[in-house]
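*Asks:* return atomic coordinates for the entry below.
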Amino acid sequence: MLYLVYFAIIILIPIWAQLKVKGTFAKYSRVASSTYRTGAEVAREVLNANGLYHVGIELGNGFLSDHYDPRTKTVRLSPEIYHGQSIAAAAVASHECGHAIQDAEGYAFLRFRHALVPVANIGSNFSWVLIMIGIFAHLSGMLLLGIVFMAAAVVFQIVTLPVEFNASNRAINQVVSLGLIRNNEERETRKVLNAAALTYVAAAAVAVLELVRLVLIFTGMNRNDD
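*Replies:* Have a look, this model is predicted:
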């Protein structure tokens, strides 16, 4: 019964976060900003104000596929954000510019996250293979190795949190100081950014819960062997 409750929790948390993001984005994508700038225009103004003239802005593909690519120094915005003149478009576009500013300043958590990418990729791809072999073959050493690889991926998820929250704080400061949002729009912009942050919080929470569960399985396996 406890396992059913546990799996229900780790399934429902990400679903709730995704629904929250989509609902908030849908609501504020219908609310035009008072400056009527598109997401691409907002991004360009924020980047230019920070001396990042070399950072490009490209039209991306896919719903809410917005991201900053540090390798090519490019902000890629989904069609809804790139062309949109809404509060949601301004919020998301400025958030991605927040990552570009972090990159330019050498923000410590961003650099740490970049360094973790290769290890996190290995952990995500191979940890479950080792874990399943360890559990079904009752090989505690193999299970432990899988847990170590998974822990690297969990650390990546946790480090992502300050990176994302910091980018959102930078975004708010930029759009307010540059006059890209006005009046009560700051509160609405924060709602969009906070909803988006929930997806990262949910992912980190689920990853930590799963890691704790596997550690308990490992310790239980060792007790049984003794």
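*Asks:* drop to CA atoms for contacts and neighbour counts, all remaining ones
*Replies:* Noted.
*Asks:* pretty sure T24 is touching A195, no?
*Replies:* Yes: between T24 and A195 there is a contact at 6.7 Å, judged by C-alpha atoms under 8 Å.
*Asks:* second chain to compare with the first, below:
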Amino acid sequence: MYFDSTYLLLIPAMLIAFWAQTKINSTYNKYSKIRTVGGNTGAEIARSILDGAGLFDVRIERTNTKLGDHYDPRDRVVRLSPEVYAGATIASAGVAAHEVGHAIQHQKSYKPLVLRTTIAPVVNIGSQASMILFFIGVLFSFKGLTTIGIIFFSVTVIYQLVTLPVEFNASTRALSILKSNGILYGDEVKGAQKVLDAAAMTYVAGALMAISQLVRLIALSNRYNE
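*Replies:* Model (predicted):
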């Protein structure tokens, strides 16, 4: 039975991804059960921070996807999951403030966010086409197609790498605002930081996985085009 040894390149990233997902689940579950002293919901916190930044036109919507919280720069809307939208917990405060951090990045034309938003459409197309082109190239020994597939997938890697400063910066902004505006106090800030740090590790894991996959594609290309 044939074994593709290039899969071994993915194992470290897969282990880190599994650990990161376990970490965010356990940390989020812990702090989603601890109510804040202020008692404000995630939606209320988000609205307060947005208004304080002069972003009165940015809407807040509730999405039905758990941990599906995000900021949409095209529609200028902060979308919060049910637990974050209605929850008055440390976790909901941290996540809501983090997503508003992205809205503030957008307001200030934060360069990594601008770059990520610009290349997002290309990534959506390239990530799907890259593997198809690559394996067609391998199947028919057409090096040109494997090379194009690798180039397309490289854009996905760039997107993952650009995502890291975007997410870290949004968390830094969120924690600073939560503390300076008196939304969270003392250990509550530390709890929110743990939630956001755990979430950040999932993006690090995603970047490592993308890099590992790219290295694997290059290794396969070299093998079948010798």
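*Asks:* TM-score for this pair?
*Replies:* TM-score of the superposed chains, computed with TM-score structural alignment, normalised by the length of structure 1, equals 0.94; 223 aligned residues with a C-alpha RMSD of 1.5 Å.
*Asks:* thinking again about what came up before, which residues are in contact with both of T24 and A195 of structure 1?
*Replies:* With contacts defined as C-alpha atoms under 8 Å, 6 or more residues apart in numbering, no residue is adjacent to both T24 of structure 1 and A195.
*Asks:* element containing the residue opposite V195 of structure 2 in structure 1 once aligned, please.
*Replies:* With TM-score structural alignment as the criterion, V195 of structure 2 lines up with V192 in structure 1. Secondary structure here is read from DSSP states H and E; on that basis V192 of structure 1 sits in helix 185-225.
*Asks:* strands of structure 1, residue ranges please.
*Replies:* According to DSSP state E, structure 1 carries its strands in the segments 56-59, 67-69, 74-77.
*Asks:* tell me the most buried of these?
*Replies:* By mean neighbour count, with neighbours taken as mean count of other C-alpha atoms under 10 Å, strand 74-77 ranks first of those at a mean of 24.
*Asks:* show me what contacts the residue most central in space within structure 2?
*Replies:* For structure 2, the residue sitting closest to the mean C-alpha position, by C-alpha atoms, centre = their mean, is Y203 at 5.1 Å. Applying C-alpha under 8 Å, 6+ apart, one finds that Y203 of structure 2 lies in contact with Q160, T163, L164.
*Asks:* including neighbour count and distance to Y85 of structure 2, could these go into JSON lines?
*Replies:* Formatted as JSON lines, the entries for these read as follows, by neighbours: other C-alpha atoms under 10 Å; distance: C-alpha to C-alpha, whole Å:
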{"residue": "Q160", "neighbour count": "22", "distance to Y85 of structure 2": "27"}
{"residue": "T163", "neighbour count": "22", "distance to Y85 of structure 2": "24"}
{"residue": "L164", "neighbour count": "19", "distance to Y85 of structure 2": "25"}
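*Asks:* ok, those residues vs L133 of structure 2, which is closest?
*Replies:* The nearest member of the contacts of Y203 of structure 2 to L133 of structure 2, counting by C-alpha to C-alpha, is Q160 at 20.8 Å.
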